[in-house]
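*Asks:* give me coordinates for this.
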Amino acid sequence: MQTDLLETFLDLVDSRSFSRSAERLGVTQSTVSARVVALETALGTRLFDRSRAGTALTAEGVKFESHARALRHGWAEARRAVQPGAGQSLRIGIQTDLAAARIGDWVAGFRARLPGVAFYIEPDYSNQMCEDLLRGSLDFAVMFSPRAQADLHFTTLGEVRYRMVSSDTDRRAGLLAERCIRAAYSPAFEDQHRQLLPELQQAPLAAGQNAAVAGLLASLGGAGFVLEETAAALIAGQGFRAVADVPVITQPVYAALHLRHRTSPLHRRLLRSVQRHFAPR
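*Replies:* Model prediction:
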């Protein structure tokens, strides 16, 4: 199986840029293009449209995305299953913003509590993780936006905090919409942002990932909400300031699993492991 075709496709789904995916995958842009052509040829359809505005999935590409994720996971599971001493495995999804800073500590906790279990970890977004839990391609997930489904069970874990920083000012009065990057981390976050700063809703740039907002701020300057630990790094190393009179926005975090796993001792131990990281200190 040519898993590099799937990996390239899924990276492009995230990056929407052939050059950015080439950099992230450590290959040339022509290699990325060749892999996409090979996959499109095998499927008999176009998966991406390229224009000056960027790279976008076609309708067929949107349909293929969930299958590509399932194929990638299935191949990883197949490889693991045929290895000597293969045992039980769990497939865990983690909200992209949470994974960036916390995945190491969390996985260390999982392995300490479940030493005989192999883990497949995939950072993703809430809607996709809900779909994967329903399909059975994920066993457990930590996410921002629970989606009401009869077969899914959600537990509130706690919250993470996003702080507004700016390269221009430390006061709300000095913020300009044209110099702001509007963060769209979840529907709940967007609602809070809209109520808190209605004058900034016409910002020309928006992004739904902490790393993307931080990268845009570092390159372009301006203002935007980032995770508190990211804000501290921007303030310490890149000359940004906290916008003192703009409150922190809190984002609730939830654990999710299929109802059939609600009473499973294995899944309950996973839940306790994650809850420990949100316990008051």
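
*Asks:* CA only for contacts and neighbour counts going forward, please
*Replies:* OK.

*Asks:* compute the number of surrounding residues for F144.
*Replies:* 26 (other Cα atoms under 10 Å).

*Asks:* report the contact partners of the closest residue in space to it that isn't next to it in sequence.
*Replies:* Spatial nearest neighbour of F144, excluding adjacent residues (Cα to Cα, 6 or more residues apart in numbering): V253 at 4.9 Å. Residues in contact with V253 (Cα atoms under 8 Å, 6 or more residues apart in numbering) are V142, M143, F144, S145, T156, L157, G158, E159, V160.

*Asks:* just A218 next, same as before
*Replies:* L234, Q238 are the contacts of A218 under Cα under 8 Å, 6+ apart.

*Asks:* scan the protein for its longest helix.
*Replies:* helix 59-81 (DSSP state H).

*Asks:* next, the second sequence, to be compared with the first:
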Amino acid sequence: MNTDTLQTFLLLAELKNYTHTANQLFVAQSTVSNRIQELEAELGKPLFVRSRKQLRLTEQGERFLAYARRILELTQSAAEELNSMSHYRFSLRIGSTNTIYDCHLSRRLVDYSLSHPETRLNIVIGHSHALIQMLQDHTLDMAFSYVPYAKKGIECSLFATDELLLVTAPQNREYGQGILRRELTGIPYLYCDFPFQEVGSYIRDLFPAGHAFPLEIDRSANLLPFLCGGKGYSFLPASIVRDSIDRGMLLPIPLLDFSIPPVSCYLLTCGVAGSDSLLAALREG
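*Replies:* Coordinates of the predicted model:
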């Protein structure tokens, strides 16, 4: 089982077409077929259901998909680690969700990288559960997650707590003195599906089922241009919007008869050489 075969399997599972897979890999279609047949023979299980009209993964293929990704990630991580040893004193692999990175890490990591040229940083942005799996597979040295997780060999500690603020552009002053919970359904609320434990569900439940939002987006920081342009209202972490509020680009709206729970994020670590100085810099920043 080699990396070329696994990459072929993953691409075919995504494209579900031998010709397109061969074209993207710059190989003959017969090469793709041979690699898949060899992999199925090695595993002793069929990975695809083939018919004249469609190609789909078998149940065994679906299960093997996650393992194939993890094997490739481990292989790549090992190669990068070995190659970096001759160029850098330390190599640190850091995982974070989008929002934690935007709120707490980006500026601090830039500062750390500039002041520690002897350390190589490998930064992965992903979802909490995927990052935890990578930490367990030892393809990450530390992860910043909204999911607290502690297991033998992994330490979990509270990293930061953030307040969610309802904000809008300064010209939207109708609720400048505050807003009631029942009034939320009457405003143009821009929705972001926060991965914040129960907080995401709490915000969604403020609106009736099937509520039509004028805008939905999957990354909170991407709401800023819409909000600053006057599009509507949204709850965002204070650490993202504080600068815009201080500069007069956004206006915080007081909540009169309800509150939003704070958001906690966690640092998950595996002890690794060179990480102490980074952790100290991140916490101090």
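
*Asks:* these two touch, right, M249 of structure 2 and L224?
*Replies:* No: using Cα atoms under 8 Å, M249 of structure 2 is not in contact with L224; the gap is 9.7 Å.

*Asks:* what are the ranges of the helices in the stretch 151-285 of structure 2?
*Replies:* Ranges of helices within the stretch 151-285 of structure 2 are 197-204, 224-228, 238-246, 275-284, based on DSSP state H, counting those that start in this stretch.

*Asks:* could these go into a markdown table alongside distance to D111 of structure 2?
*Replies:* Shown next, in a markdown table, are the helices of the stretch 151-285 of structure 2 (distance: least, Cα to Cα, whole Å):
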| stretch | distance to D111 of structure 2 |
| --- | --- |
| helix 197-204 | 30 |
| helix 224-228 | 24 |
| helix 238-246 | 18 |
| helix 275-284 | 9 |
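
*Asks:* which parts of structure 2 are strands?
*Replies:* 48-50, 55-57, 90-96, 119-125, 142-145, 155-162, 164-168, 190-192, 215-217, 233-237, 251-252, 263-269 (DSSP state E).

*Asks:* deepest of these, which one?
*Replies:* Sort the strands of structure 2 by mean neighbour count, taking mean count of other Cα atoms under 10 Å, and strand 142-145 sits at the top with a mean of 29.

*Asks:* in structure 1, what range does that strand match?
*Replies:* Using TM-score structural alignment, the residues of structure 1 aligned to strand 142-145 of structure 2 are 140-143.

*Asks:* got the contact list for the counterpart of G126 of structure 2 in structure 1?
*Replies:* Using TM-score structural alignment, the equivalent of G126 of structure 2 in structure 1 is D124. Counting by Cα under 8 Å, 6+ apart, D124 of structure 1 touches G93, I94, Q95, T96.

*Asks:* tell me the contacts of the residue nearest the centre of structure 1?
*Replies:* The residue lying closest to the centre of structure 1 (Cα atoms, centre = their mean) is T96, at 2.1 Å. Applying Cα under 8 Å, 6+ apart to T96 of structure 1 gives the contacts P123, D124, Y125, Q209.

*Asks:* 6 Å instead?
*Replies:* Listed by Cα atoms under 6 Å, 6 or more residues apart in numbering, the contact set of T96 of structure 1 reads P123, D124.

*Asks:* so how far is N222 of structure 2 from the aligned partner of it in structure 2?
*Replies:* Matched by TM-score structural alignment, T96 of structure 1 corresponds to N98 in structure 2. In this view, N98 of structure 2 and N222 of structure 2 are 11 Å apart by Cα to Cα, to the nearest Å.

*Asks:* swap in P254 of structure 2?
*Replies:* P254 of structure 2 is 23 Å from N222 of structure 2, by Cα to Cα.

*Asks:* one step back: give the aligned equivalent of the residue nearest to F144 of structure 1 in structure 2.
*Replies:* Counting by TM-score structural alignment, V253 of structure 1 lines up with C265 in structure 2.

*Asks:* can you check V243 of structure 1 too?
*Replies:* Under the alignment (TM-score structural alignment), V243 of structure 1 maps onto I253 of structure 2.

*Asks:* for the nearest residue to L6 of structure 1 once chain neighbours are set aside, grab the count of nearby residues.
*Replies:* If the residues on either side of it in the chain are set aside, L6 of structure 1 comes closest to A68, at 6.1 Å by Cα to Cα, 6+ apart. For A68 of structure 1, the neighbour count with other Cα under 10 Å is 18.

*Asks:* circling back: relative to G208 of structure 1, how far out is the residue nearest to the centre of structure 1?
*Replies:* 10 Å.
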